[in-house]
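Participant: after the sequence you'll find the predicted model.
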Amino acid sequence: MTKARIYDLSLFTTSVLVALSSGHLLSDQSAYLKALVIYWLFSCLYYNLRVINKSGSTSVDYGISYTSSLTLFAGPIGVLIFETIFRFTVYFHKKWSKTADPGEFLDTFFNIGSFVLANSIGYYLYYWLSPVFASIPYGFWLLMLLLIIVISSLTTLFLVVVLFIMGELRSLREAYDYSVTSRSFLDLGKIALTNGLLLLFLQEQRWDIIVSLFLLNYVVSLSFHSKSQSIQNKYERDKFEQMAYKDFLTGMFNRAYMDKQMAELNQPGESIGIVVTDIDNFKRVNDSYNHAVGDQVIRHFASTLQSYLAENDILFRSGGEEFTIFLRNKDYSACCLLLEEMRRGIQDSTVHTEYGDQAIQLSYTASFGLCYFEIGSQASMEKGYIQADQLLLRAKHLGRNRVLVKDDSPEELIEQPIQ
């Protein structure tokens, strides 16, 4: 048996001993049975609103608990009975729905032990501090808030110990960050307020109001949960779409996103410059060094190109060491001047990287093809891209390290000597 499982069973055994040592139920059996049924039914209902957090190989369920009020009403034995029935209901539901983790059975004993022990400590703390807080304005509510903070901190501490034993947490800093993010102060305030109201109504045995309060909390929690799920789903969709359209090596947009933008921008009326560029003699880099060095050069090339672009311009990695740029809201002369600045900037830059155990510096050049046109006049975006690609090939044949451009008039060549 692993250390984590020994800890789980030890925690459970300790909680049972603490509960049994407290004596009998504080309330009469009839009132307790009514409370037990109501709390069990609504706890099962609230279970669907829990938040699941994955920590390494461990799944942690977070949900708002109303166990503290039942503990203060019935005592540690009462909460032991409730937690045992509720936690095994959850266990059998998970087994039936085939969502149980491999160690779900022993996890159930941990859940019972941690909640029973934390709430039992809260029970003794409540009756010890009640005389002190009785003389303070709103003392009852301040004491409830204090109890919820203590109980929440204890259950989090029990969980942190397990995660330390399992190696999911490796430092005190990680444990602190985990503990701080596990609950918000707003959640604690809501739990304290609701448990305080439930305790008052339990003591008066106002079962109709107790059921109404549970229903009200469920409706409010369901609303927040639905909105939270919608936000989470939108975030995941946006993240997935971003991943689908991003090149993992450079972080720039990929060819799929370029095709999407070509379809969206293919509307008459806008003048646009389509640029196709790639690194000159890139194969020599891979042959002389390795692909890791080649990847560093491609990343440097991408970031250098991006540094010259305006907010409305779009850069894509269209394949290998080839990149495509859509220059928008610029006239023909501005596009030509910008590409010449890019060419010179790349020519004068240096890539600092490592090859083997040595630090090396590499210089490289790039060639550019630009097709500038008004969309819908004589060419589509697809034809503009093909023409820009052909201009790039001509620039290569003419000696590389140069910009070749074309607008709606005959081709015009901007040549620079090879450095």
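Facilitator: Perfect, I can see it now. Given the structure is predicted, the values throughout are model-derived calculations rather than measurements.

Participant: all contacts plus neighbour counts: C-alpha atoms, from now on.
Facilitator: OK.

Participant: what about residue 259, neighbour count?
Facilitator: 14 (other C-alpha atoms under 10 Å).

Participant: so which residues of the stretch 201-350 of the chain form strands?
Facilitator: In the stretch 201-350 of the chain, strands defined by DSSP state E, counting those that start in this stretch lie at 271-279, 314-319, 322-328, listed in chain order.

Participant: residue contacts, the closest residue to residue 83 other than its chain neighbours?
Facilitator: Distances taken as C-alpha to C-alpha, 6 or more residues apart in numbering place residue 112 nearest to residue 83, at 5.6 Å, with adjacent residues excluded. By C-alpha atoms under 8 Å, 6 or more residues apart in numbering, the contact list for residue 112 reads 12, 80, 83, 84, 87.

Participant: I'd like the distance between the first one and residue 236.
Facilitator: In this structure, residue 12 lies at 38 Å from residue 236, with C-alpha to C-alpha, to the nearest Å as the measure.

Participant: who has more neighbours out of these two?
Facilitator: More neighbours surround residue 12 than the other of residue 12 and residue 236, with 23 against 12 (other C-alpha under 10 Å).

Participant: next secondary structure element downstream of the host helix or strand of the more buried one?
Facilitator: For residue 12, the enclosing helix or strand under DSSP states H and E is helix 3-21. Heading C-terminal from helix 3-21, the first helix or strand you meet, by DSSP H and E, is helix 29-46.

Participant: show me the two of the contacts of residue 112 that sit farthest apart.
Facilitator: 12 and 87 (12.5 Å; C-alpha to C-alpha).

Participant: hang on, residue 154 in a strand?
Facilitator: No - going by DSSP: H, G, I helix; E, B strand; the rest coil, the assignment for residue 154 is helix, not a strand.

Participant: another one to put next to it:
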Amino acid sequence: MLKSRLYELSLFLTAVAIAFSSSEILADNTSFITAIIVFWFFSTLYFRLRVFYKNGNTNIEYGISYDLSFVLFAGPLGLFILETIYRFTVYFYRKWKKIADPNEFFDTFYNIGTFVITNSFVYFLFQHFHSSFQSFPFGYWVLLFILVCISSYISGAIMVLLFGTIGESITFKEGIHFIFKDISFLDYGKVAITNGLLFLFLQEGKWEMIISLFILNYIVNLSFYSKSQSIQNKLERDQFEQMAYTDFLTGVFNRTFMDKKMEELNQTSEKIGIVVADIDKFKRINDSYNHAVGDKVIQHFAATLKGYLSEDDYLFRSGGEEFTLCLRKRDFSETADLINSILRGVEKNSVEVEYNGEKTSIFYTASFGLYFYKINELTSIEKAYIQADELMLQSKQRGKNQVSMVNGLITKELV
């Protein structure tokens, strides 16, 4: 922790040295103060639209920066003043809202140091190469694009060094990947064009254009931010829904989702095979080994069943060692053949478990009940499930490791 604090403070002190050793503020006092106010206001407003990515104990901030245009306009000292005012505004706001991280104070010095160092470096590059790039078409914009890329890479390298000081485990390959992170050239282009226009307007004192550009940029980014939040919220809702409908042990759908899906299928009139499958003599497995081994057998059985199904089929864990299958888009003969194949597959395969420190192969069988019919008003899918369950019990009574089946299309419908 001490090393990281020293590293952050060293960046800040380096930024102080660069700022005060460079030339004075390039802009006149009136223009500089006006620019400070405008850039500070919109940067602060834009801050809440930034995206944060957590790497270990470190929060990494992504978002468009206006520092390049400001450093070209006011020089490193001017940028240092802007960054200091802006960063401490954000810090005190987050402290006031009680959302500041424990390391926020030192992170403020890190951010000031990093942004001043990287943008001061590209400022000196701009001063050196600007006249050379003016000799060919769009040279100004090409130079700005290159400078944006360079500043991003330097910022990434500084962050990688920070990871090393705080003890974050990162390989050389990971460090290189982080520096040249997956930011598209379109993002670099957006930053270059925005800062390029701002610098041109600053030079000409076109404050209406500057404010309009800031407002336009804010509206566009607010729209993207709102859409990204909506997508994120939907992903979170889908994740919670998936958790609510997934059996934690096997990863297949649970009884809650089975009830929901059966209600939906009841609204159709499709031909469907309802299958109830139950592991034979499962209590003996638990008694002979333990429940951990029993769980492994259940997981193996679920994976075996799932391996035979198509994307149109459904598999649910409807009880302890009982599973229910909804087999769709097949005729009776195809459905019966599939269940017989599953029966033979379960019988031939074994599950590898560890018991008393040794690996053991456990063979097991299962009993199946299949009720095949066309969904209609007289026979709901819930009634078909009960029939399939009764057929599974018949398989148990007949000696287990069997399939009992009924084709409801050629027998009397259940009432």
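Facilitator: Alright, I've got the coordinates. Small disclaimer: the values here were computed from a predicted structure and weren't measured.

Participant: now do the helix holding residue 12 of the first structure: which elements does it pack against?
Facilitator: Applying 3 or more C-alpha pairs under 8 Å, 6 or more residues apart in numbering; DSSP states H and E, we find helix 3-21 of the first structure packed against helix 76-97, helix 104-134, helix 139-166.

Participant: turn the ones you listed into TSV, including distance to residue 39 of the first structure.
Facilitator: Output for those, formatted as TSV (distance: least, C-alpha to C-alpha, whole Å):
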stretch	distance to residue 39 of the first structure
helix 76-97	8
helix 104-134	15
helix 139-166	18
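
Participant: against residue 245 of the second structure, how distant is residue 260 of the second structure?
Facilitator: Applying C-alpha to C-alpha to residue 260 of the second structure and residue 245 of the second structure gives a distance of 9 Å.

Participant: quick one, which of the two is more surrounded?
Facilitator: Counting neighbours by other C-alpha under 10 Å for residue 260 of the second structure and for residue 245 shows that residue 245 has the greater number, 19 against 11.

Participant: could you point out the longest helix in the first structure?
Facilitator: Scanning the first structure for the helix with the most residues, using DSSP state H, yields helix 207-244.

Participant: compared with the second structure, how much does it deviate?
Facilitator: Once fitted to the second structure, helix 207-244 of the first structure is off its aligned match by 1.8 Å on average (mean C-alpha distance after the TM-score superposition for the first structure).

Participant: what packs against that helix?
Facilitator: helix 29-46, helix 185-204.

Participant: would you format those helices as JSON lines with distance to residue 169 of the first structure included?
Facilitator: Below are those laid out as JSON lines (distance: least, C-alpha to C-alpha, whole Å):
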{"stretch": "helix 29-46", "distance to residue 169 of the first structure": "29"}
{"stretch": "helix 185-204", "distance to residue 169 of the first structure": "23"}
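
Participant: quick one, which of the ones you listed is packed in tightest?
Facilitator: Of those, the one with the most neighbours on average (mean count of other C-alpha atoms under 10 Å) is helix 185-204, at a mean of 17.

Participant: corresponding residues in the second structure for that helix?
Facilitator: Under TM-score structural alignment, the match for helix 185-204 of the first structure in the second structure covers residues 185-204.

Participant: how close does residue 301 of the first structure sit to residue 295 of the first structure?
Facilitator: 10 Å.

Participant: higher neighbour count, these two?
Facilitator: More crowded of residue 301 of the first structure and residue 295, by other C-alpha under 10 Å: residue 301, with 23 against 17.

Participant: so how far is residue 397 of the first structure from the more buried one?
Facilitator: With C-alpha to C-alpha as the criterion, residue 301 of the first structure and residue 397 of the first structure are 21 Å apart.

Participant: what does residue 149 of the first structure give?
Facilitator: The value you get for residue 149 of the first structure to residue 397 of the first structure, if C-alpha to C-alpha is used, is 74 Å.

Participant: next: residue 105 of the first structure.
Facilitator: In terms of C-alpha to C-alpha, residue 105 of the first structure sits 71 Å off from residue 397 of the first structure.

Participant: those two: who's more crowded?
Facilitator: residue 105 (15 against 9).

Participant: what residues are up against the closest residue to the more buried one other than its chain neighbours?
Facilitator: Setting aside the residues directly before and after it, residue 105 of the first structure is nearest to residue 91 in space (C-alpha to C-alpha, 6+ apart), at 6.9 Å. In this structure, residue 91 of the first structure makes contact with 100, 104, 105, 108, judged by C-alpha under 8 Å, 6+ apart.

Participant: residues near the last one, how many?
Facilitator: If I follow you right, that is residue 108 of the first structure. 22.

Participant: correct me, but it touches residue 86?
Facilitator: No - taking contacts as C-alpha atoms under 8 Å, residue 108 of the first structure lies outside contact range of residue 86: 9.9 Å.

Participant: mind checking how far residue 287 of the second structure is from residue 333 of the second structure?
Facilitator: Taking C-alpha to C-alpha, one finds residue 287 of the second structure at 38 Å from residue 333 of the second structure.

Participant: the closest residue to residue 142 of the second structure other than its chain neighbours: what's it in contact with?
Facilitator: Excluding the flanking residues, the one nearest residue 142 of the second structure by C-alpha to C-alpha, 6+ apart is residue 133, at 7.9 Å. Contacts for residue 133 of the second structure (C-alpha under 8 Å, 6+ apart) come out as 139, 140, 142, 143.
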